[in-house]
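Peer 1: After the sequence you'll find the predicted model.
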Amino acid sequence: MSRTFDDTRRWVRFGTDLMLRSVGGLDDDAFAASSALPGWSRAHVAAHVAANAEALSNLVHWAATGEPTPMYASPERRAADIEQGRALPSGELTAWLRRSADALEAGMTALGEERWSARVVTAQGRTVPATEIPWLRSREVCVHAVDLATGATLADLPPDFLTALCDDAVAKRATAPGPALTLRAPTAVWELPGDGEPAVVTGELHDIAAYLTGRPAAPLTVDGAPAPALGAWL
């Protein structure tokens, strides 16, 4: 993948700012409105992102101290935290979102250079170096800022982030069943192994990113047909 550690730190700051601007001024009714994620309100999305910051702060603590600190106590606790958070008044939910993001940023800034190579375990059970933490966070804040459906779109995200997001999504999808694809954006091409002859799917970079991550998109095959349906991204 083409992303660097410095890239991911920059994208975290960009995405956090976009997320906070996207919720700025939302009242209780606006938070209760539907997000772009089926079955989730904007408050669900905001609570999920706040809880994610706290979970990734656990991994920063793990890297800093060597003390195993899982992201979440359990899947049930994770879901319960989101449900509790989405019921908060708008001011409290926004404050939690900002406070948790600030704490994570402070923890990452304080982490010594030698500790970034420490191994930690993600919520999906993957063992990764701590240098992956900013990438995990940048993905959360950038994509979910768009999912809030308050005006930001994938086209507003940095092109190099979108390229890295497509790299990541293709790598994940290559390990699961699905159609074979050649994905062509103006600045990059991806080959996704799968079933059958590869369908050639074209679109703008943000359209390809939306398609690969299960967001609304309209990329087409070269013969003008809709792109093949894909399974879940994460």
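Peer 2: Thanks, I have the structure now.

Peer 1: hey, let's count contacts and neighbours off CA atoms from now on
Peer 2: OK.

Peer 1: Can you mark which positions in the helix or strand containing Thr94 are buried?
Peer 2: Assigned by DSSP states H and E, Thr94 falls within helix 90-110. For helix 90-110, a neighbour-count test (16 or more other CA atoms under 10 Å) marks Ser90, Leu93, Thr94, Trp96, Leu97, Arg98, Ser100, Ala101, Leu104, Glu105, Gly107, Met108 as buried.

Peer 1: Below is an additional structure, to be compared with the one above:
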Amino acid sequence: MPINRLPFGDVVSAVREHTSLLLGTTIGFTEEDWALPTGLTGWTRSHVAAHLVEGARAMVRVIGELQEGVQSEMYGSRGEDRQAIELGAIAGGLALQIELDTSASELQELLPELDGDLREIRLRDGHHIPARHVPLARLSEVVLHHLDLDANFSASVLEPDIALGLLAFQVERIGHRDDYPPLRLVADEGYEGTVGRTVDPATFHGPAADLLAWLMRGVESSRIYRANDDGGD
């Protein structure tokens, strides 16, 4: 399923649903829980939360600029973003929870305005997306960073169509990069995509949600299997 065929309203609803799930996880964190490390080098759970806050604010800014007829990049410089995240991460758990909630709520109210908007937005890595895919970008970061929190959340809770859309979104975003091994991903639900520039990619099959978590975060799954070298399964 190409990402441009994923119903816009379904994505916006999924952003709301998965933001709620993430907030339901973080509301139970103690100050000690917030300080625990994550799989992201040098980042604690507080850093992940601060990054999500900054991500929501950046998208709110971009939507506002689109309303004014201005096209811009999604994020600022890496140095500016790093500083904002470091400052946000030193806030207490309650302050982080409030910022997560309020920034996400503000963004959620604006996302419906992007329906059908094909103006391009430039992401930091140079990849461009149409404005109507901003909700998909937000959903992706909410789901992946929920995984990073290492708090008993699994990508398997994703609806199949949403998992397919997120997998296709990420494959399209990183597919041209040569820092990924050559991989051909075949989702059980009916999607096929390739990452890495090298020829003869290794082929892996599995549910879209499992492939997404494995590709983006290295989460192993017994439901992912490699095709035989002779082309058979």
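Peer 2: Received, thanks. In this text the structure is predicted, and so the values were computed from the model without any measurement.

Peer 1: TM-score, when you put one on top of the other?
Peer 2: With the length set by TM-score structural alignment, normalised by the length of structure 2, the two chains reach a TM-score of 0.83; 222 aligned residues with a CA RMSD of 2.5 Å.

Peer 1: before we move on, back to that, what's the helix holding Thr94 of structure 1 packed up against?
Peer 2: Counting contacts by 3 or more CA pairs under 8 Å, 6 or more residues apart in numbering; DSSP states H and E, helix 90-110 of structure 1 packs against helix 5-23, helix 42-65.

Peer 1: can you redo these as CSV with distance to Thr163 of structure 1?
Peer 2: Compiled in CSV, these are given as follows (distance: least, CA to CA, whole Å):
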stretch, distance to Thr163 of structure 1
helix 5-23, 12
helix 42-65, 22
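
Peer 1: To Asp207 of structure 1, which of the ones you listed lies closest?
Peer 2: Evaluated with CA to CA, those place helix 5-23 nearest to Asp207 of structure 1, the distance being 18.6 Å.

Peer 1: State the span of structure 2 onto which that closest one is aligned.
Peer 2: Alignment of helix 5-23 of structure 1 against structure 2: residues 8-26, by TM-score structural alignment.

Peer 1: how about the helices in structure 2?
Peer 2: 8-26, 31-34, 45-67, 78-89, 93-110, 134-148, 160-174, 208-217 (DSSP state H).

Peer 1: Nearest approach to Gly116 of structure 2 belongs to which of the ones you listed?
Peer 2: helix 8-26 (8.3 Å).

Peer 1: so how far is that closest one from its chain's centroid?
Peer 2: Centre-to-centre, helix 8-26 of structure 2 and its host chain are 12 Å apart (CA atoms, centre = their mean, to the nearest Å).

Peer 1: same for it, what does it pack against?
Peer 2: Contact partners of helix 8-26 of structure 2 among helices and strands, from 3+ CA pairs under 8 Å, 6+ apart: helix 93-110, helix 134-148.

Peer 1: need those in a markdown table with distance to Thr44 of structure 2, can you?
Peer 2: Below are those laid out as a markdown table (distance: least, CA to CA, whole Å):
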| stretch | distance to Thr44 of structure 2 |
| --- | --- |
| helix 93-110 | 12 |
| helix 134-148 | 9 |
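
Peer 1: do you know which of those lies nearest Ile224 of structure 2?
Peer 2: helix 134-148 (17.9 Å).

Peer 1: Now do the closest one: everything it contacts.
Peer 2: With contact meaning CA atoms under 8 Å, 6 or more residues apart in numbering, helix 134-148 of structure 2 is reached by 11-12, 14-15, 18-19, 22, 38-40, 45, 48, 52, 55-56, 59, 111, 114, 153-155, 165-166, 169, 213, 216-217.

Peer 1: Of these, just the buried ones, ChimeraX syntax please.
Peer 2: Entered in ChimeraX, the line below selects the buried ones among these, by 16+ other CA under 10 Å:
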select :11,12,14,15,18,19,22,38,45,48,52,55,56,59,111,114,153,154,155,165,166,169,213
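
Peer 1: Which residues are in contact with the residue nearest to Arg3 of structure 1 when sequence neighbours are not counted?
Peer 2: Nearest residue to Arg3 of structure 1 in three dimensions, chain neighbours excluded: Ala164, at 6.1 Å (CA to CA, 6 or more residues apart in numbering). Neighbour list for Ala164 of structure 1: Met1, Ser2, Arg3 [criterion: CA under 8 Å, 6+ apart].
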